[in-house]
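*Asks:* For reference, the sequence and a predicted model appear below.
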Amino acid sequence: MKLKIVSKETPQVRSMADKVRDLATSMGYTLDDHNPDVVIAIGGDGTLLRAIDFGKPIVTIRAGRRSFLMDVEPYNIENVLKRLKEGDYYVQEYPLLKITHQHGEKDVFNEAGILYDEPESIILTANFLETSITIEGDGLLISTPQGSTGWSLSITGVYLAVMNALEITLVSPILSAVKSLIVPRTQINLIMESKGYDQKARIVADGNVIGHVRPGDRISISPSKNAIIYRFHKIDPMRGIMPWRK
């Protein structure tokens, strides 16, 4: 089995990554950065996002400040490598989104959308299914179920507990009591409307700015493939929302 290791860039985690490399090669694994069978992510949830970009099944090792989605403790690495070779794990799938815009396209794990770039409101129209909504405010975010536990949760307080739905989050809407909409997993098209003068807004994907739009520009956010994580321990999805849970 061929492995690729993706790790957080700190001295402590680099040392842990070296340990994983040594253990893996001693157990008969091959290290392959170009065409691995499995990606080992060592770090926190940000490292997991980097690992997902490779499109391969992932094993997650906790070494981050929060690491809500990482299930393997550092002391258990050797045992997990043995179990991986034996196929002793269960598969957990996370639905991804694909954001398509004039600059290209990208798979998204948590959320994507359009946010203001300058300190003034923007007007956006969202078209999905047979519905159209137009809002003025700081922007719109479209979140996956796992993404609903992060940025969107801090805005709406809503946790999306089903896998076949999306959350549309209205960011600081003007004259609207609605903060979010729960919709079926479907394509959502966003259009930046004109306020009568030129504006620029940010296209965001998993917390990163990946481009800009101006009035009349469109982006689409649609269901994509699933990310696959090989799990060795149960993950409580409420752990990141309610840290006091045992």
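*Replies:* Arrived safely.
*Asks:* use CA for all of it now, contacts and neighbours both
*Replies:* OK.
*Asks:* Residue 152 - that's part of a helix, no?
*Replies:* Yes - per DSSP: H, G, I helix; E, B strand; the rest coil, residue 152 lies within a helix segment.
*Asks:* which SS state does the residue nearest to it when sequence neighbours are not counted fall under?
*Replies:* Sequence neighbours aside, residue 169 is the residue nearest to residue 152 in space, at 6.3 Å (criterion: C-alpha to C-alpha, 6 or more residues apart in numbering). Under three-state DSSP, the three-state class of residue 169 is strand.
*Asks:* What strand or helix carries residue 23?
*Replies:* Per DSSP states H and E: residue 23 is located in helix 11-26.
*Asks:* what packs against that helix?
*Replies:* Packing partners of helix 11-26 (3 or more C-alpha pairs under 8 Å, 6 or more residues apart in numbering; DSSP states H and E): strand 2-7, strand 30-31, strand 38-43, helix 77-86.
*Asks:* Give me whichever of those is most buried.
*Replies:* Greatest average neighbour count among the helices and strands packed on helix 11-26 goes to strand 38-43 (a mean of 26), per mean count of other C-alpha atoms under 10 Å.
*Asks:* Second structure follows, compare the two:
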Amino acid sequence: MRIAIAHNTNEETLKVVAHLKKILATKEGVVFDAKYPDVVITVGGDGTLINAFHRYEKQISSIRFIGIHTGHLGFYTDWQGQDVDKMVDALFLREPESAKYPLLEVELTTESNERKHYLALNESAVKRVSHTLEANVYIDGKLFENFRGDGLCVSTPTGSTAYNKSIGGAVIHPKLKALQMTEIASINNRVFRTLSSPIVIAPDQWITIVPNSDHFVMTVDGNRINLHNAKKIDFRISNKEIRFDRFGHTHFWSRVQSAFIGDKHDTI
């Protein structure tokens, strides 16, 4: 088993990483391989996992992820630092089985018809820095609305709990494999009208944003890309998925509850 460990530099994280490496070194067949791993173990938080995802996104079909959090509870990180021994035991005692989550494919087309592709675990947003964003929004190639406001955010189901939730979007279970578009401070008056509500589209549909501006900002999982003279941006569910080892992967609604409401143990 080829294993890579990705981590932040917090003091607590470094202690956990040292212990993790020590345990893994005693396991037969383990090879530490940061270039072509079978399993990527991240230690830190959700940001650490997202960074590791982008580092290995070209190999995403052959990698399983395991997240260990060493700070506040992470949404993608199921294990706690004190559970490292348990996690390693489970990794080697069970047959590999993965929980798969959909990803967002972003295709940018420039005025010269050059195409650039991006992959997002959480979301991609289109904004203007100091002015109102004006853009035509298409669904399946048909005009849906003319948007004016601070921006638009397109998220995956797992990403629906991140930036999307903070701007009023719905939380969506990842089994739905749907895309969600949420408006950011849209302008609605007698002249300008938008739906003014998040929309959720089917997995075989796509969203196109055509900005009426020659300069705006696009983010992909929080990474900022300054754009000039972009013709359009297409968003759709990718045919690629991210895989998490299921043996310690917490039930989706349990993670939502734990992250945003607090632990409750009552059952019907």
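*Replies:* Yep, it's here. Source: prediction; values computed, not measured.
*Asks:* how far away is the counterpart of residue 79 of structure 1 in structure 2 from residue 79 of structure 2?
*Replies:* Using TM-score structural alignment, the partner of residue 79 of structure 1 in structure 2 is residue 86. If you measure residue 86 of structure 2 against residue 79 of structure 2 using C-alpha to C-alpha, to the nearest Å, the figure is 9 Å.
*Asks:* And for residue 233 of structure 2?
*Replies:* Where residue 79 of structure 2 is concerned, residue 233 of structure 2 sits at a distance of 36 Å (C-alpha to C-alpha).
*Asks:* Also residue 26 of structure 2?
*Replies:* 21 Å.
*Asks:* These two: who's more crowded?
*Replies:* residue 79 (21 against 9; other C-alpha atoms under 10 Å).
*Asks:* That one and residue 250 touch, don't they?
*Replies:* No - using C-alpha atoms under 8 Å, residue 79 of structure 2 is not in contact with residue 250; the gap is 9.1 Å.
*Asks:* Measure how buried residue 37 of structure 2 is and give me the count.
*Replies:* Burial measure for residue 37 of structure 2: 20 neighbouring residues, criterion other C-alpha under 10 Å.
*Asks:* for it, what are its contacts?
*Replies:* Residue 37 of structure 2 makes contact with 1, 2, 3, 4, 63, according to C-alpha atoms under 8 Å, 6 or more residues apart in numbering.
*Asks:* Considering those residues, which is situated nearest to residue 90 of structure 2?
*Replies:* residue 1 (14.0 Å; C-alpha to C-alpha).
*Asks:* The helix holding residue 23 of structure 1 vs structure 2, mean deviation?
*Replies:* For helix 11-26 of structure 1, the mean deviation from structure 2 after alignment is 1.3 Å (mean C-alpha distance after the TM-score superposition for structure 1).
*Asks:* between the lengthiest strand in structure 1 and helix 77-86, what angle do the directions make?
*Replies:* Longest strand in structure 1 by number of residues (criterion: DSSP state E): strand 218-231. Inter-element angle recorded for strand 218-231 of structure 1 and helix 77-86: 100 degrees (by axes from the mean of the first three to the mean of the last three C-alpha atoms, to 10 degrees).
*Asks:* Mind giving me the packing neighbours of strand 218-231 of structure 1?
*Replies:* Against strand 218-231 of structure 1 (3+ C-alpha pairs under 8 Å, 6+ apart) you get strand 58-62, strand 90-101, strand 188-192.
*Asks:* who touches it?
*Replies:* Contacts of strand 218-231 of structure 1 (C-alpha under 8 Å, 6+ apart): 52, 55-60, 71, 89-102, 107, 112-113, 142, 185-192.
*Asks:* Quick check on those: which are buried?
*Replies:* 52, 55-60, 71, 89, 95-101, 107, 112-113, 142, 185-192 (16 or more other C-alpha atoms under 10 Å).
*Asks:* any idea how far residue 97 of structure 2 is from residue 130 of structure 2?
*Replies:* Taken as C-alpha to C-alpha, the span from residue 97 of structure 2 to residue 130 of structure 2 is 47 Å.
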